[in-house]
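J.: sequence and predicted model, in that order:
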Amino acid sequence: MMEQNRLLAGLELEDSELLFPHMAEMEFPQGMELSMPGLPADHCYFPTAGIISTVVVSPEGNQAEIGVIGREGMSPSSAILGADRNPYRTVIQVAGRGWRVPRTDLLRYLDARPAARSIMLRWTQAFSCQIAFSALSNAVHSVDERLARWILMCHDRLEGDRLVLTHEFLAIMLAVRRASVTNALHVLEGHGFIYSQRGVIIVRDRAALEAFAADAYGGSEREYARLFPARAAGSGG
């Protein structure tokens, strides 16, 4: 249902009824590519479960994840600003489901519904804040702290404590080699924060993991809570 996505749930009833005919519900299998850098972004996606990964790609093919999107948001946020292309690669990191709408239909709808546009623009601000804090974390925090941050962000967006995150995705998330991922997982597991085995991470002590992440986690989450106070609890940012 549309209300399972927090952005769509925030729309007025009349706005929801006008948008619904343009929406198509779909499954999001892990690894599904939603957009590629420089190519037209024909659709926008509103997850109700699972996680979309936003990845920046260098001309030589190096990759680093800069943001994650779950049921609190949509992708690509660049479409809200009128851009017909998303500069990033967006891919389903954790399988789920959600809604798809043609980008041109969404833009026409937002032009006609200023209250809905305001909600979407607030989301764009929240996501740009997440990207900024990802850049800060990559610059100043250790690999272990950065891994703790990403695990917390994924935990915010999924039901339960079990996260299906492959070493390949974790390496992209942290912009490091797989060996560094393995070492960081061992550190967090050694502290008793998580349990990790064969692409599955189980969060065992959320509070201790937050304390370990320190100021690597929480900046963009506070901005999301400020922009969406009624829907901030458990949503991530």
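T.: Received the coordinates, thanks.

J.: going forward, measure contacts and count neighbours with C-alpha atoms only.
T.: Noted.

J.: mind listing what's buried along stretch 218-236?
T.: Judged by neighbour count (16 or more other C-alpha atoms under 10 Å), stretch 218-236 contains these buried residues: 218, 220-225, 227-228, 231-232, 235-236.

J.: run through the helices of this protein in chain order.
T.: 6-9, 13-19, 103-112, 114-140, 143-157, 167-174, 178-190, 206-213, 219-227 (DSSP state H).

J.: out of those, flag the one nearest Phe46.
T.: Comparing those by their distance to Phe46 (C-alpha to C-alpha), the top pick is helix 6-9, with 8.0 Å.

J.: before we go on, here's another structure to hold up against the first:
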Amino acid sequence: MPDAEWLRWQPQLELCKMPLGEVLYESGASLHYVYFPTNAIVSLLYVLEDGSSAEIAVVGQEGVVGIAIFMGGGSTPNQAVVQSAGMGYRLHADAIKAEFERSIPVMHLMLRFTQALITQMSQTAVCNRHHSVDQQLCRWLLLSLDRLSGDELVMTHHLISNMLGVRREGVTEAARKLQESGLIRYARGRISVLDRPGLERRVCECYSVVKNEYDRLLPSRVAV
């Protein structure tokens, strides 16, 4: 973000804790804030009537949660839940809408992120339909690691199965295969990635499609 816009934003940003499992917004509810995770990860989930769910995207330090506000919808059919605890900032809906309409650089930045997010959602749908559970798990681990500073995630098999929309037994078997291959270590709800290059060799093409699009649209500094 250009320095002038950032200086104007700073007084309006509110630092907030983002504990594991916190629901930032529910399906169909009016959104009052956008959130900018700093070291937390937020899952965007679609929850069915029977209570089952599937993750459609993850957002971390690269992005913003609550795009429906500046895109004009005001609400969305998905749910946003903190997947990895941490901190973040939030900005009131009126403020982000005003900035989106006022500043061309802000509008371009938010639209580029939205395009990247749509790519992730689309590729997730393809991956869930055509690729194995262990490939999906590799994709999910790598996307999560890209949004964290370390190589460890706090996540149970039950929560991962809810994210991927598959049976818990399938996740357990996939995690066992990755552990036996020396790629990860799983114990007491913590997953440590031991061999990231190995995960990258094992993952399906979906991860690189998403990563390349984020790198293209959201480099660290972009002329707008």
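T.: Structure's in. What do you need? This one's a predicted model, so the numbers in the text were calculated from it and none came from an experiment.

J.: can you redo the helices of structure 1 as JSON lines with distance to Ser196 of structure 1?
T.: Formatted as JSON lines, the helices of structure 1 follow (distance: least, C-alpha to C-alpha, whole Å):
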{"stretch": "helix 6-9", "distance to Ser196 of structure 1": "30"}
{"stretch": "helix 13-19", "distance to Ser196 of structure 1": "41"}
{"stretch": "helix 103-112", "distance to Ser196 of structure 1": "39"}
{"stretch": "helix 114-140", "distance to Ser196 of structure 1": "23"}
{"stretch": "helix 143-157", "distance to Ser196 of structure 1": "12"}
{"stretch": "helix 167-174", "distance to Ser196 of structure 1": "11"}
{"stretch": "helix 178-190", "distance to Ser196 of structure 1": "7"}
{"stretch": "helix 206-213", "distance to Ser196 of structure 1": "14"}
{"stretch": "helix 219-227", "distance to Ser196 of structure 1": "25"}
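
J.: for those helices, which one sits closest to Gly199 of structure 1?
T.: Distances from Gly199 of structure 1 to each of the helices of structure 1 were compared using C-alpha to C-alpha; the shortest belongs to helix 167-174, at 6.5 Å.

J.: what range in structure 2 does stretch 13-25 of structure 1 sit on?
T.: Using TM-score structural alignment, the residues of structure 2 aligned to stretch 13-25 of structure 1 are 3-15.

J.: and that stretch, how far out from the chain middle?
T.: Here stretch 3-15 of structure 2 is found 23 Å from its chain centre; the criterion is C-alpha atoms, centre = their mean, to the nearest Å.

J.: wait, which of the helices of structure 1 is closest to Ser53 of structure 1?
T.: Across those, the minimum distance to Ser53 of structure 1, taken as C-alpha to C-alpha, is reached by helix 167-174, at 8.7 Å.

J.: just give me the mean distance for the closest one relative to structure 2.
T.: The superposed helix 167-174 of structure 1 is, by mean C-alpha distance after the TM-score superposition for structure 1, a mean 1.6 Å from where its aligned residues fall in structure 2.

J.: where in structure 2 does that helix fall?
T.: Taken onto structure 2 by TM-score structural alignment, helix 167-174 of structure 1 occupies residues 157-164 there.

J.: spatially central, which residue of structure 2 would that be?
T.: For structure 2, the residue sitting closest to the mean C-alpha position, by C-alpha atoms, centre = their mean, is Val58 at 1.5 Å.

J.: counterpart of that one over in structure 1?
T.: Looking across to structure 1 (by TM-score structural alignment), Val58 of structure 2 lines up with Val68.

J.: residues in contact with that match?
T.: With contact set as C-alpha atoms under 8 Å, 6 or more residues apart in numbering, Val68 of structure 1 has these partners: 51-54, 153-154.

J.: how near is it to Ala230 of structure 1?
T.: Between Val68 of structure 1 and Ala230 of structure 1 the distance, using C-alpha to C-alpha, to the nearest Å, works out to 21 Å.

J.: also Ser77 of structure 1?
T.: In terms of C-alpha to C-alpha, Ser77 of structure 1 sits 21 Å off from Ala230 of structure 1.

J.: for Gly67 of structure 1, which non-adjacent residue is closest in space?
T.: Excluding its sequence neighbours, the residue lying closest to Gly67 of structure 1 (C-alpha to C-alpha, 6 or more residues apart in numbering) is Thr54, at 5.1 Å.
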